[in-house]
Structures are given as structure tokens and as C-alpha cells.
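Generate a structure from the sequence data that follows.
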Amino acid sequence: MTLQRRQFIGATGATLAGLSTASLSQRAGAQTAAAVSQPPFAPPPLLAPIQARTDRIVDITVCTRPFRAAGPRIEAQRIGRQTVVHNYGHGGSGWSLSWGSAKLAVDLALTTKEKHLAVIGCGAIGLTTARAAQRAGLRVTIYCRELPPEVRSSKATGVWSPDSRICDEAHATPAFRQQWEAMARLSHQTYQRMMGLPGDPVEWREGYVLSDIPFDQELPDDEAPPRHPEPEYAELESELLRDLHPRSVALSPDQHPFPVPFARRYTQMVFNLPAYSQMLLGEFMRDGGEVQHREFESPRQFAALKERTLVNATGYGARQLMGDNSLVPVRGQIARLVQQPEVRYGLNWRGHNLNVVSRRDGLLVQSSVDGDFDNEDTTPDRAVAEAAVQRLAMLFARA
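Below you'll find the model as predicted:
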């Protein structure tokens, strides 16, 4: 059976249909059994197939996620005559936690009573912190080497992933969990107010987790141990944020078009990073913000700034700038395919090292390789990108 001939009839749709008709029956009091059984909604449309061809790769980018085993560093430090508030080390959760993290940093900055604030860095954390500081009534100048889209965080997949490499399990103390949950909830709430804005900077999209074996079965371990074993990351979202997004729904084989026996449909929040970054930067400038291009090699250079309160939001750059060797780079590569506006869903093929995110600027195909952990090499690997796209093509081969 081909992709074009099969369509989804989701379990959630059937549930909603039953609830809606039952409610109508109670209010009207005279619905017939036949009328009650009729679904009030049309069946969902066919899924548009992804054109998974290597000749449609238009860009390959690599970023280094700044992982700290103890989690983000959000604290104030006195350096000479200045107060430096550190706000870095968010792993793969920078965009997801940015607003909650920014509030913590800005609250620390406000204790100095200074009205002017310097923000070092213009990535996800720096730009968001600058906007949060403006909203708190501060005059803000961003000092940075690069602007979006050249910053590292512009190369992220741009999905809501608040516990992605946020800390290791050993550091997920009750106090950290409480702080993390507060950051995640504030960020999530802020993003809900951006839904539907021009350019769709943030939106909800559906996706499908696919598997060759039942989801309750563990995937077989690879025979060869990884060269750079990663730590056991803390998994917090499923435990503390279960109320913030719809539950995934199990699908039977006749409810999805993919050549695998097991699938679940989920709903995911996606950041369209080009539009979102430009929106933040535009709002920052509109509200009187200033940007100065400057590169710092040592915190001693902070003394040349006129501001007495600074926020250090340099991400992985803080490893060299501050000598923070607790920061570990986790390499991540993305191959971007030509955008298909009709494809509005993501994919994750369990056990096949394949993740796809559908954004307005293209289809992002991501896969990892042994050696990504503690690897700061940002050289794109075309062979890895093409292999991932070829695996993706297997899901859309015609029967």
C-alpha cells in the first residue's frame, strides 16, 4: 500500500468525537443513536511525503552544545569594580529554558541597583536575557563577536527540549529540580504568548516516533562501546512537566503510512529560529537597545566597559573566557533539506539514529555519531549527513 493511499485516523480524534457528540446529545436531549455515532470532524488529511534525496541537502551545520554536569551556571561574581552575572552552560536546552534562565540572571543583576546592563553574547541566552532586562526597566547594551544567524545557537534544531543534556543524574538534586522546573514553566508560558505572531516564530507541530520493536522493549546495545561515553543525563520533563503538552498516542499499523510496525504520534513545540531570532533582535533595537561588536579574550577586558553590571552569556565560549573546564562540548550536526511547506510533521526513528524537525526554513535531518561527546570540532561531515538522508528515504520508498 503506498503512502498516498493511507491516512491517519487518530485515537485522539475518535475520543474527541465521542466527547463532542455526547455533549451535544445531553444538551439537545433528542439525538438518535445513529446521529451520536457520526464523527463531527473530517478525517485528517494524508501526510505529504518527504522528498528525502541527498541532492536536496542545501546546508550542513555543526554546533557545540555547552554541557555542564552540574547544570547551568547562574550566579553573580565580583570581578574588580563590576558585578558579573554568569548565565551559561545550558547543554541542549538553551532556547527551551532561555526565558526562565533570563529571569534568574536579571533578578541577580537588579540587586546591584544599576540602571545600565551589559550583556556579553548574542545567542539564545544573551539575546533573551537582554530582552528580559529591558522589560525590567534596564538600559541594555549587547557586546558580541557575532549576531544571529552566525551565533552557535542559531544552528540548533529549535525544538522544545528543556532537559536535553541539562545536567547529569548525580546533580539533579531536589533544589536543582525545583529551579529547573521554575525556569521551564516560565519559558513555556512565555512561548505560548508568541503563538500566531507574524512569521510564526513559535508553533505547535505533530510528529511520529517510529520503532521496529514494541516501545516497552529496550533497544539492543551496540557491541562496540562508545569512544567517549556520555554521562547519564537527568530526565526531568516527563516527571515534572507532564501537564504542559499533549500526551503521545499509540497508532496501529493501519493508522500510519510508515513501513514499521510500531508508531506513536506526538505534539511538539518548534522554534522557527531565523524568524524568532530576528524578532527578538528587532524588539531589542526598537526598545532602545544597543549592539557593539567586541570580542573578549579575558574577563580583565570587562573593566573597559562603562557598565558596572554585566551578564556573561557566552555559552561554550565561557570555557576559554572564564577558564571553566567544567563545560564539555557535545557536537551536533544537522543537514537541512529544501523546505516543503506541505510537510508539517517531524519524525524520530527509534534505533536508527534519525531525527527530523520540520521548520519554515527547511527540513532538518539530525543524527549522532560515536565521538560527538567532548568534541568541539565544527567541521561538517557530508558522509554522515547523506547517510542520514538515505535512511530517511527508506521510510518513503514506494511499495
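
switch to C-alpha atoms for all contacts and neighbour counts from now on
OK.

those helices in this protein, which residues are they?
Taking DSSP state H as the test, the helices found in the chain are 11-28, 33-36, 94-110, 124-135, 174-192, 237-240, 273-286, 318-321, 382-394.

need these in CSV with distance to residue 259, can you?
Formatted as CSV, the helices of the chain follow (distance: least, C-alpha to C-alpha, whole Å):
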stretch, distance to residue 259
helix 11-28, 20
helix 33-36, 35
helix 94-110, 32
helix 124-135, 37
helix 174-192, 34
helix 237-240, 28
helix 273-286, 31
helix 318-321, 45
helix 382-394, 8
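
Is it possible to get CSV of the ones you listed that adds mean neighbour count?
CSV is the format used below for those (neighbours: other C-alpha atoms under 10 Å):
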stretch, mean neighbour count
helix 11-28, 14
helix 33-36, 12
helix 94-110, 24
helix 124-135, 24
helix 174-192, 17
helix 237-240, 12
helix 273-286, 17
helix 318-321, 18
helix 382-394, 17
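
To residue 214, which of those lies closest?
Closest to residue 214 of the helices of the chain is helix 11-28 (C-alpha to C-alpha; 18.1 Å).

just checking, what packs against the closest one?
Secondary-structure packing of helix 11-28 (3 or more C-alpha pairs under 8 Å, 6 or more residues apart in numbering; DSSP states H and E): helix 33-36, strand 249-251.

just how off-centre is the longest one within its chain?
Average the C-alpha atoms of helix 33-36, do the same for its chain, and the two points are 44 Å apart (C-alpha atoms, centre = their mean, to the nearest Å).

Pull the residues that contact that helix.
By C-alpha atoms under 8 Å, 6 or more residues apart in numbering, the list of residues contacting helix 33-36 from outside reads 18, 21, 22, 25.

Ok, the shortest one next?
By C-alpha under 8 Å, 6+ apart, the residues outside strand 249-251 that reach it are 10, 11, 12, 262, 263, 264, 265, 266.

Would you do the same for the sequence below? I want to compare the two.
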Amino acid sequence: MSTVATMAKDVLVLGAGVIGLTTAVCLAEEGHRVRVWAERPPARTTSAVASGLWGPGTTPRDSAWSKVTFGEFSALADDPASGLHFERGLQVSRVWSEPPWWVHDFVDVEMCAPDELPEGMLIGFWCTAPLIDLPRYLRYLTDRLAAHGVEIEERTVRDLAEATAAAPVVVNCTGVAAGKLAADEDVRPVRGQHVIVRNPGLSDFYVELGGEHEWAGYFPHGDRLILGGVRQHGQWSLDPDPEVAEQILRRCIAVEPKLADAEVVGHEVGLRPGRTEARLEEERIGESRVVHNYGHDGLGVSLSWGSAREVAGMLAD
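Model prediction:
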């Protein structure tokens, strides 16, 4: 019998966004007996409306997690079911005058000469990076769980004691809801909104870095193009704001005139789990172990496999 099998545990994962599903996949594939409870199904989580661009972590710990995730995404790129595709794109900033230290975590980085920069930008670089079609990717993760007999049960947990009464090990991946569930005052919603248009033929992505509240960005996923973006701190509304949508369109059209005639096919809103840094630590509630894995803000996709592997390592002890 393998080491993992002899140490298999009953684990309840709370949350079915990209952090919860990835963590559940890691644990199930290492031999643990996993259940998933989630207030919302994967298709209705914030993860489902993310732009899907992988980016490197900006702290030593997050950088390590993002590199683990990059490796996993590289291995998935040949599987059409995963929704994973690598694309070339331009990243620029009107805020930073020097490239960030983590820029070379991207692939095929080529810095722009000053005369190649879009108007108003101080730095820019072309690179190749993973883009993840999140609706398809979340289905892919759900299928990986199903292959291990794990189904997602829609259930609202109002108190961690309710979860610990059901399992000796609980992994809390509830995103912005963790603020109330774990009594963590550091968690706050960071509202994002996207405009979805029919892709007019763009294959490169574009994103402005360093913008605290608003910026231009577009992210191709086949015939679907996601336009962003905003960061609205402390706002809980999930209703699309027509004025914000108009501002997003205006900024993106200024960068890429082809978008002026693109057909708008939808609007999406999500609440990023804002926190000074992601929380990954263990506590005891009664006789149960609770591992918190939340607060990844806008880097949930990028840090997902790294933090999930760390949870798996903690439970292997």
C-alpha cells in the first residue's frame, strides 16, 4: 500500500471556484476521500467570469505558487478539453517606469522600444502566457473530480462548526465569503466587471498593468473576447453597471479600433476575494483540522495549483 493510501483522510472542501476545485482535485488524486460543498456551482462563481490570463506572483511565496501553476498549465495545453491555450500578448504600464522584477517569469519576453509603446505608456513588453477559458476549465476540473467519484453538493455553510461536524479535515476555499465564515476582517470584495464581445479576429491579448481602479485589457478565447477592467473595492453588487461597461468599451476601442464594431454579447461581474495576502494556514476547531486557502484576490487562477499543492503537502503529514 502506498504512503498516500495509508494516510488517506476524509476531507471536506468548501467552495467550488478555481481554488476549491483545484484543491479538491489535488487531494482526490493523492488518495484522500474528498467531498465538496459549495453555495454556488462552478459556473456561477467569480472564477467563471475571470479573464483567464496567468500572471506571476509578486511576492516570493506567490511567485513560487505561480510557477507551480505555470507548470501544470503547460502540461494541460495539449488537451482541448482543458480550455488552456498559450497566446502572445502585449503588457504595458503608464504607472511603472521600470519593468517589474517578475517580468521574466513570462515566456519569450521582448521589451518594447520607447517608440513602439502605445500613447501614454512608459514601459511595455511582448510575452507568451497561458490563457484559460474559465467556463471550459471549470468543467474540466469538475470532470477530473467526477473520475474519482467526487460530486459537488450545493450547500450553504454558515458556520465552520457545521463543516467540522461533517469531516475531520475541512479545507476552506470560500473566497470572499470567507470574510464572514472565518471571521476574517482582512477579506473584502473587489468588484470586477467585463464586457463580452464577439471576437473580430484578435489572437493577441493586451493588458495595462499597475492600474489601481481601471485600465484597458482584452483577452481572446476563440470567438469570445473578454474586455476589462475595473477594481472597485468594497462593492458587493453583482449587477452589471451600464456606465462602467461603456467606460470599458471606450478604453479598449482606443487601444484596438477593431473593437468599435464588435458585437456585445454579454456582461459579467465577479467579486474577487481581496486580502493583503492569500491566507494558507491551519487551525483546530474541536477535534477537526481546518486549512484555510482563500484571499487570492485577482490571482486565483495564477496561484491555484501552487496553493493547492501546499494544502496537499500539509495533509500528507
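
How close are the two chains, by TM-score?
Overlay of the two chains. TM-score (TM-score structural alignment, normalised by the length of structure 2): 0.68; 251 aligned residues with a C-alpha RMSD of 3.3 Å.

picking up where we left off before, format the contacts of strand 249-251 of structure 1 as CSV; extra columns: distance to residue 126 of structure 1.
Below are the contacts of strand 249-251 of structure 1 laid out as CSV (distance: C-alpha to C-alpha, whole Å):
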residue, distance to residue 126 of structure 1
10, 41
11, 42
12, 39
262, 41
263, 38
264, 36
265, 34
266, 31
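
Name the member of those with the most neighbours.
With neighbours taken as other C-alpha atoms under 10 Å, the top of those is residue 263, carrying 28 neighbours.

residues contacting that residue?
For residue 263 of structure 1, the contact set (C-alpha under 8 Å, 6+ apart) comprises 208, 209, 210, 211, 250, 251, 252, 253, 256.

Please say which position in structure 2 the fifth one maps to.
Looking back up the chat, that one is residue 250 of structure 1. Matched by TM-score structural alignment, residue 250 of structure 1 corresponds to residue 112 in structure 2.

ditto for residue 276 of structure 1
Checking TM-score structural alignment: residue 276 of structure 1 goes with residue 137.

what sits against that match?
Residues near residue 137 of structure 2 by C-alpha under 8 Å, 6+ apart: 81, 82, 83, 84.

What is the burial count for the aligned partner of the third one in structure 1?
When structure 1 is aligned by TM-score structural alignment, residue 83 of structure 2 is paired with residue 201. Residue crowding around residue 201 of structure 1 was assessed by other C-alpha under 10 Å; the count is 22.

ditto for residue 3 of structure 2
Per other C-alpha under 10 Å, the neighbour tally for residue 3 of structure 2 reads 10.

can you check the one 3 residues further on too?
Residue 6 of structure 2 is surrounded by 10 other residues when neighbours are defined as other C-alpha under 10 Å.

Distance of it relative to residue 30 of structure 2?
With distances taken as C-alpha to C-alpha, to the nearest Å, residue 6 of structure 2 is found 11 Å from residue 30 of structure 2.

Kindly report the same for residue 235 of structure 2.
In this view, residue 235 of structure 2 and residue 30 of structure 2 are 38 Å apart by C-alpha to C-alpha.

ok, these two, which is more surrounded?
Neighbour tally, residue 235 of structure 2 and residue 30, criterion other C-alpha under 10 Å: the higher count belongs to residue 30, 16 against 13.

Give the equivalent position in structure 1 for that one.
In structure 1, the residue paired with residue 30 of structure 2 according to TM-score structural alignment is residue 136.

For that match, which non-adjacent residue is spatially closest?
Leaving aside its sequence neighbours, residue 136 of structure 1 sits nearest to residue 106 (C-alpha to C-alpha, 6 or more residues apart in numbering; 8.0 Å).

residues in contact with the one you found?
Residues near residue 106 of structure 1 by C-alpha under 8 Å, 6+ apart: 129, 132, 133, 136.

Now that we have the residues you listed, can you turn them into a markdown table and tack on distance to residue 299 of structure 1?
Converted to a markdown table, the contacts of residue 106 of structure 1 look like this (distance: C-alpha to C-alpha, whole Å):
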| residue | distance to residue 299 of structure 1 |
| --- | --- |
| 129 | 19 |
| 132 | 23 |
| 133 | 22 |
| 136 | 26 |
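
So which of those residues is the closest to residue 194 of structure 1?
Nearest to residue 194 of structure 1 among those, counting by C-alpha to C-alpha, is residue 132 at 14.8 Å.

State the distance from that closest one to residue 189 of structure 1.
Using C-alpha to C-alpha, one gets 14 Å for the distance from residue 132 of structure 1 to residue 189 of structure 1.

returning to what we had before: out of the contacts of strand 249-251 of structure 1, which sit inside strands?
The members of those that map onto strands under DSSP state E are 262, 263, 264, 265, 266.

Where in structure 2 does stretch 325-339 of structure 1 fall?
Under TM-score structural alignment, the match for stretch 325-339 of structure 1 is residues 185-199.

Can you say which of the contacts of residue 263 of structure 1 are buried?
Among those, those buried by neighbour count (16 or more other C-alpha atoms under 10 Å) are 208, 209, 210, 211, 250, 251, 256.

what's the most distant pair in the residues you listed?
For these, with distances taken as C-alpha to C-alpha, the pair at the greatest spread is 211 and 256 (12.4 Å).

about what we covered before: export the contacts of helix 33-36 of structure 1 to TSV and tack on distance to residue 318 of structure 1?
Below are the contacts of helix 33-36 of structure 1 laid out as TSV (distance: C-alpha to C-alpha, whole Å):
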residue	distance to residue 318 of structure 1
18	54
21	57
22	58
25	62
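
about what we covered before: the helices of structure 1: which one's closest to residue 331 of structure 1?
Of all the helices of structure 1, helix 382-394 sits nearest to residue 331 of structure 1, with 13.0 Å by C-alpha to C-alpha.

what about the counterpart of residue 216 of structure 2 in structure 1, how many residues close to it?
With TM-score structural alignment defining the correspondence, residue 216 of structure 2 maps onto residue 354 in structure 1. By the criterion of other C-alpha under 10 Å, residue 354 of structure 1 has 18 neighbours.

ok, now the one 10 residues further on?
When counting by other C-alpha under 10 Å, one arrives at 25 neighbours for residue 364 of structure 1.

That one contacts residue 337, doesn't it?
Yes - the pair residue 364 of structure 1 / residue 337 is scored as a contact, 6.4 Å apart, by C-alpha atoms under 8 Å.

mind listing what residue 355 of structure 1 touches?
For residue 355 of structure 1, counting by C-alpha under 8 Å, 6+ apart, the contacting residues are 346, 347, 348, 349, 365, 366, 367.
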